[in-house]
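K.L.:
Structure for the following, please:
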Amino acid sequence: MTAKRSAGLLLFRESPAAGTEVLLGHMGGPFWERRDGGAWSIPKGEYGPDETPRDAARREFTEEIGLPPPEGPYLPLGEVRMIGGKVVTIWAVRADLDPALAVPGTFTMEWPPKSGRIQEFPELDRVEWFAPPMARNKLVVSQIPFLERLLELVATEG
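P.N.:
Prediction:
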């Protein structure tokens, strides 16, 4: 059985006040609504064998943020295998974006469980910029290696 694969874009910018900042999305839906630490994610999503990881990352950015993906250059941050076995590939892109312009996509699920009621929820219910120390606290733990790789790249280029 082939592991599921996911790809995404980690936007970053330089702020005079905060230095490097990254754009993260708070995961939507009832499971995450009262959580903050470990409940934010890099915009990403699954893809199949007929799509390249980079194309999937761009498509998923649009689906999750509701805006076109920024143009490159795309800096590869590599892959990380998640606890459940999914392999995630992320690219960093230097860009600025106003989180107030985000129009996240939605998903449906039965809620409450076993109620027979299907409800729609945003994939991301908030999108915000964070400096690295705060981003480490907000990010899903398995995605922190991508933040660390980005910070290494930024440190070596500047």
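K.L.:
drop to CA atoms for contacts and neighbour counts, all remaining ones
P.N.:
Noted.
K.L.:
Tell me the spacing between residue 47 and residue 8.
P.N.:
10 Å (CA to CA, to the nearest Å).
K.L.:
any common contacting residues for those two?
P.N.:
residue 56 (CA atoms under 8 Å, 6 or more residues apart in numbering).
K.L.:
Following up with a second sequence; could you model it the same way so I can compare the two?
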Amino acid sequence: MSLEVGNKVEGKITGLAKFGAFIDLGNNKTGLVHISEVSDKFVEDINDELKVGQVVTVQILSIDDNGKIALSMRNREKEAEEKKEQPKPEYKKRETSNRRPSKPFNKKQSNNSQDFDSLMNDFLKESETRLSSLRKNTENKRGGRGGRRS
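P.N.:
The predicted structure follows:
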């Protein structure tokens, strides 16, 4: 059987790591089952779920350009069925008759007569004023730029 995304194949666990299990798929091909793909439930320690030498059925999730094969042991059909079975939530429409009209967020935004350049100039002036004030305050706390000379 060729290795294609979506296929289910049997393989033998050749190694375990904190992050997952290495599976020998035959034909000198090895894939990785990430710890999040081992079970439908949370797996804290992979050694509690799997053992080296164990034969498992895995689904091929992806094969990248470097030949790395991502595998899953989770029951993907069960997940798909659960998603289909879950009813979509029903949302009630709000009655808009009692709502107040929205106000502009910022008074400056409501004034469309100013163009971008004037807004940018105002911002730069204001920020320069704030920066100079901040510099003065920090210099006073440090004792000035030149320091005291006796």
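K.L.:
TM-score for this pair?
P.N.:
With the length set by TM-score structural alignment, normalised by the length of the second structure, the two chains reach a TM-score of 0.24; 66 aligned residues with a CA RMSD of 5.1 Å.
K.L.:
on that earlier part again, looking at residue 47 and residue 8 of the first structure, which is more packed in?
P.N.:
Neighbour totals were compared for residue 47 of the first structure and residue 8, and residue 8 leads with 26 against 18 (other CA atoms under 10 Å).
K.L.:
next helix or strand past whatever helix or strand the more buried one lives in?
P.N.:
Here residue 8 of the first structure sits within strand 5-15, counting by DSSP states H and E. Downstream of strand 5-15 of the first structure, the next assigned helix or strand under DSSP H and E is strand 19-27.
K.L.:
Show me what that next one packs onto, helices and strands only.
P.N.:
strand 5-15, strand 40-41, strand 124-130, helix 132-138 (3 or more CA pairs under 8 Å, 6 or more residues apart in numbering; DSSP states H and E).
K.L.:
got the buried residues for the longest helix seen in the second structure?
P.N.:
Assignment by DSSP state H gives helix 116-142 as the longest helix of the second structure. When burial is assessed from 16 or more other CA atoms under 10 Å, helix 116-142 of the second structure yields no buried residues.
K.L.:
try stretch 47-65 of the first structure
P.N.:
Here stretch 47-65 of the first structure shows 47, 53-54, 56-65 as buried, counting by 16+ other CA under 10 Å.
K.L.:
In those, find the pair that's most separated.
P.N.:
Greatest spacing in these, by CA to CA: 53 and 65 (17.7 Å).
K.L.:
Near residue 120 of the first structure, how many residues? Count them for me, please.
P.N.:
Residue 120 of the first structure, neighbours per other CA under 10 Å, totals 12.
K.L.:
Which secondary structure element is home to it?
P.N.:
Assigned by DSSP H and E, residue 120 of the first structure falls in strand 118-122.
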